[in-house]
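Asks: No letters, just coordinates:
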């Protein structure tokens, strides 16, 4: 293959590598933002994408090769798939980065590391026991020339030595395998880095800008809107708003919880922790719910309001009769202060 053809092949390989991995990444980002969590396999797939992300110039050359050398239907299909995956990653991250970056991915390895360390400890004990037996048998065997041992006894000791040596080698091999497992887990952990989701977001954002230069912007914008809508369905309230509410209400209106858990809970994400209202705070929580509801359109407002009331065990009749108390004509001092703080958050 001549140099020019090799160069073309490498450009196409960049796209071939990227497309399926970006598709997988978009699903991982969407699921994580929705509170579904990630697996170690998901994390390692993202690590591979980040570490082996093709050079931008190679990708652009591959795109140009598609545009000029492939049928328009084929090139449009590939460009559309690439654009859609990139936009999903970018949009989900920009909308829900607190959910993506607020958890420690390394914790996914804690159980496996604890298990293998326990197995290593047990295997070391087993080896020590075998080694003690081997040493005792070896000492006995070495003394046979001096203690008048019978040939039968010498033969017995020799068989013992052979068996203990075989057992030791076998168990040592198992221990070496456990050490190898631990090294592999440690290597995987070392490759994750401090901001895996953010790193891939930066790579995808840069590539998306390039793709938009070559791909029909009308189609691209349509998909962008679709992805924004998709993320909105998954997440009712953006991280910047939830973060401010968390700062105000965590430990006050609600029992203390982690900020990421609060983000998932307020957005009704699957498997999220339950919010717990502190005593005497139900009326102020009702007011908060009403203000959050004003940021949602129909039917999301009714859908979210009914769901959050159900989760918090607040009756609809109580909610309707109490949610305006903090902004009534004669609110209590605590209610007035809370309403003012909420107003400051929502009016910014």
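Replies: Here it is on my side, so go on. Just so we're clear, the structure is a prediction, and the values are computed from it rather than from any experiment.
Asks: Every contact and neighbour count from this point should use C-alpha atoms.
Replies: Will do.
Asks: Is the residue nearest the centre of the chain in a helix, a strand, or coil?
Replies: Most central in the chain under Cα atoms, centre = their mean is residue 38, positioned 4.3 Å from the mean C-alpha point. With DSSP: H, G, I helix; E, B strand; the rest coil as the basis, residue 38 sits in coil.
Asks: Could you tell me which residues make contact with it?
Replies: 28, 31, 32 (Cα atoms under 8 Å, 6 or more residues apart in numbering).
Asks: Specify which member of these is nearest to residue 169.
Replies: Comparing those against residue 169 with Cα to Cα picks out residue 28 as the nearest, at 43.6 Å.
Asks: buried subset of the contacts of residue 38?
Replies: Buried residues within the contacts of residue 38, counting neighbours by 16 or more other Cα atoms under 10 Å: 28, 31, 32.
Asks: Spit out the contact partners of the first one.
Replies: By Cα under 8 Å, 6+ apart, the contact set of residue 28 is 38, 42.
Asks: if we go to 6 Å?
Replies: Residues near residue 28 by Cα atoms under 6 Å, 6 or more residues apart in numbering: none.
Asks: before we move on, the earlier item: got CSV for the buried ones among the contacts of residue 38, with secondary structure and distance to residue 149 too?
Replies: Listed next are those as CSV, based on DSSP: H, G, I helix; E, B strand; the rest coil; distance: Cα to Cα, whole Å:
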residue, secondary structure, distance to residue 149
28, helix, 71
31, helix, 73
32, helix, 72
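Asks: Just put the contacts of residue 38 in JSON lines and tack on distance to residue 231.
Replies: As requested, these are exported to JSON lines (distance: Cα to Cα, whole Å):
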{"residue": "28", "distance to residue 231": "13"}
{"residue": "31", "distance to residue 231": "10"}
{"residue": "32", "distance to residue 231": "11"}
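Asks: And these, which is closest to residue 300?
Replies: residue 31 (19.9 Å).
Asks: burial count for the closest residue to the closest one other than its chain neighbours?
Replies: Nearest non-adjacent residue to residue 31, counting by Cα to Cα, 6 or more residues apart in numbering: residue 37, 6.6 Å away. Around residue 37 there are 18 other residues, counting by other Cα atoms under 10 Å.
Asks: ok, now how distant is residue 37 from residue 193?
Replies: 18 Å (Cα to Cα, to the nearest Å).
Asks: How about residue 148?
Replies: Residue 148 is 66 Å from residue 193, by Cα to Cα.
Asks: list the buried ones in stretch 3-18?
Replies: Residues of stretch 3-18 classed as buried: 10, 11, 12, 14, 15, 18 (neighbour count, 16+ other Cα under 10 Å).
Asks: Need those residues in JSON lines (columns: secondary structure and distance to residue 69).
Replies: Formatted as JSON lines, those follow (three-state DSSP; distance: Cα to Cα, whole Å):
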{"residue": "10", "secondary structure": "helix", "distance to residue 69": "15"}
{"residue": "11", "secondary structure": "helix", "distance to residue 69": "13"}
{"residue": "12", "secondary structure": "helix", "distance to residue 69": "12"}
{"residue": "14", "secondary structure": "helix", "distance to residue 69": "16"}
{"residue": "15", "secondary structure": "helix", "distance to residue 69": "15"}
{"residue": "18", "secondary structure": "helix", "distance to residue 69": "20"}
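Asks: Put this next to the previous one:
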């Protein structure tokens, strides 16, 4: 455990370099945000910190452990000073770098989707020619050629579709990772550092000629926050990307794909999903279809919360959600039902 203290000193040093770089040049990246978050997760146990110091004190000569702990205290003091004296990272900056990381595959997906869709038409045409050849006079050579053309088109399409699926999977992983690091931990690290300073004071004296006393955070700030729960993913990005393409701008007001993903998975965010005028019935049908993709326990919880988020009364939902597939649906409802069938079949 004492070795953790030796590792912690350069880790604090790197944290301070990240802070200083931002203060000087306002540069920030997702990798830096990951480092900050991982730093907090790794060192947020004050009991383990004190146990490591105690082991160091018992294991080393006073001159050695004093040198080590003084170095650590210097890095902690610098970190607290940077946080207190300068405007550091706010939630908007952190969200921006996380969103950028989450959307890193968007352009590649758009390009690959276009390639794949272009191959879909010749594949269908080749299949129709091959499938219908028995219904007209043809030679064995013509049948062989039709089959060969179909297999060629199919292979080309499946190759590009496989690439598209890989990109969707990479996008899913990137977005999942981005959500894990979207919280601002700078304030938490500041409070944690204050606890560390109090613990260090037990083992090495604070210099009397110290130029400035660190300001103790207020009591509410000193309270340890409950650990943040990992955000649940009800629906993956591949499904929601299809829903987004079909429904945003039609059933919902314009919203970024990333925010749409967050809203449909009930993740907290500033952007509110809004239903367009006269589209509530079709949204109810969409909610029904999406709920059917979930296990029963998740389904009820998700449905209750998504209805609340979209300001849809439960009684209204129950009375309207099947209208697009009723016996006499309107043209717009019928069209929407077909679009949904293409996504959820």
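Replies: Okay, I see it. This is a predicted model, so every value here is computed, not measured.
Asks: ok so, going back, okay, residue 148 and residue 193 of the first structure: which has more neighbours?
Replies: Just comparing residue 148 of the first structure and residue 193: by other Cα under 10 Å the higher neighbour count belongs to residue 193, 13 against 9.
Asks: who's in contact with the more buried one?
Replies: Counting by Cα under 6 Å, 6+ apart, there are no residues that residue 193 of the first structure touches.
Asks: Repeat the analysis, applying 10 Å as the threshold.
Replies: Neighbouring residues of residue 193 of the first structure by Cα atoms under 10 Å, 6 or more residues apart in numbering: 47, 105, 106, 199.
Asks: Next step: those restricted to helices.
Replies: Taking DSSP state H, the ones among the contacts of residue 193 of the first structure that sit in helices are 47, 199.
Asks: what's the most distant pair in the contacts of residue 193 of the first structure?
Replies: Greatest spatial distance among these (Cα to Cα): 106 and 199, at 16.1 Å.
Asks: where's the residue located most distally from the centre of the first structure relative to residue 11 of the first structure, distance?
Replies: The centre of the first structure is farthest from one residue, residue 148, which by Cα atoms, centre = their mean lies 69.9 Å away. In this view, residue 148 of the first structure and residue 11 of the first structure are 80 Å apart by Cα to Cα.
Asks: Which stretches in the stretch 151-300 of the first structure count as strands?
Replies: For the stretch 151-300 of the first structure, applying DSSP state E, counting those that start in this stretch gives no strands.
Asks: and what of the stretch 201-345 of the second structure?
Replies: According to DSSP E, counting those that start in this stretch, the stretch 201-345 of the second structure contains no strands.
Asks: quick one, helices of it?
Replies: Along the stretch 201-345 of the second structure, counting by DSSP state H, counting those that start in this stretch, helices occupy 219-222, 237-247, 257-264, 280-291, 296-309, 314-320, 331-344.
Asks: chain center to the fifth one: distance?
Replies: Averaging C-alpha positions (Cα atoms, centre = their mean, to the nearest Å) puts helix 296-309 of the second structure 20 Å from its chain's average.
Asks: Give me the mean deviation of the helix or strand containing residue 92 of the second structure from the first structure.
Replies: Using DSSP states H and E, residue 92 of the second structure sits in helix 91-102. On superposition with the first structure, the mean distance recorded for helix 91-102 of the second structure (mean Cα distance after the TM-score superposition for the first structure) is 3.7 Å.
Asks: Now do the buried residues in that helix.
Replies: For helix 91-102 of the second structure, by 16+ other Cα under 10 Å, it's 94, 95, 97, 98, 99, 100, 101, 102.
Asks: Who are the contact partners of the counterpart of the third one in the first structure?
Replies: Read it as residue 97 of the second structure. Residue pairing (TM-score structural alignment): residue 97 of the second structure is matched to residue 108 of the first structure. The contact partners of residue 108 of the first structure, taken as Cα under 10 Å, 6+ apart, are 38, 39, 40, 43, 189.
Asks: just residue 215 of the first structure next, same as before
Replies: 63, 67, 75, 76, 79, 80, 83.
Asks: what's the matching residue for it over in the second structure?
Replies: By TM-score structural alignment, residue 215 of the first structure lines up with residue 204.
Asks: State the distance from that match to residue 71 of the second structure.
Replies: Distance of residue 204 of the second structure to residue 71 of the second structure, given as Cα to Cα: 11 Å.
Asks: ditto for residue 189 of the second structure
Replies: 18 Å.
Asks: cool, and residue 30 of the second structure?
Replies: Relative to residue 71 of the second structure, residue 30 of the second structure is positioned 28 Å away (Cα to Cα).
Asks: The two: which has the busier surroundings?
Replies: Taking other Cα under 10 Å, residue 30 of the second structure and residue 71 do not tie; residue 30 has more neighbours (20 against 14).
Asks: Confirm for me that the more buried one is in contact with residue 94.
Replies: Yes. Contact criterion Cα atoms under 10 Å: residue 30 of the second structure and residue 94 qualify, at 7.9 Å.
Asks: anything in contact with each of those two?
Replies: 100, 181, 182.
Asks: I'd like those laid out as JSON lines, including distance to residue 85 of the second structure.
Replies: Shown next, in JSON lines, are those (distance: Cα to Cα, whole Å):
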{"residue": "100", "distance to residue 85 of the second structure": "29"}
{"residue": "181", "distance to residue 85 of the second structure": "25"}
{"residue": "182", "distance to residue 85 of the second structure": "24"}
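Asks: what stretch of the second structure does the helix or strand encompassing residue 308 of the first structure fall on?
Replies: Per DSSP H and E: residue 308 of the first structure is located in helix 300-311. With TM-score structural alignment applied, helix 300-311 of the first structure matches no range in the second structure.
Asks: so what secondary structure elements neighbour that helix?
Replies: Judged by 3 or more Cα pairs under 10 Å, 6 or more residues apart in numbering; DSSP states H and E, the packing partners of helix 300-311 of the first structure are helix 259-266, helix 282-293, helix 316-322.
Asks: how about 8 Å then?
Replies: helix 282-293 (3 or more Cα pairs under 8 Å, 6 or more residues apart in numbering; DSSP states H and E).
Asks: what about the helices in the stretch 151-300 of the first structure?
Replies: All helices of the stretch 151-300 of the first structure, identified by DSSP H, counting those that start in this stretch, fall at 151-192, 196-214, 217-234, 239-249, 259-266, 282-293, 300-311.
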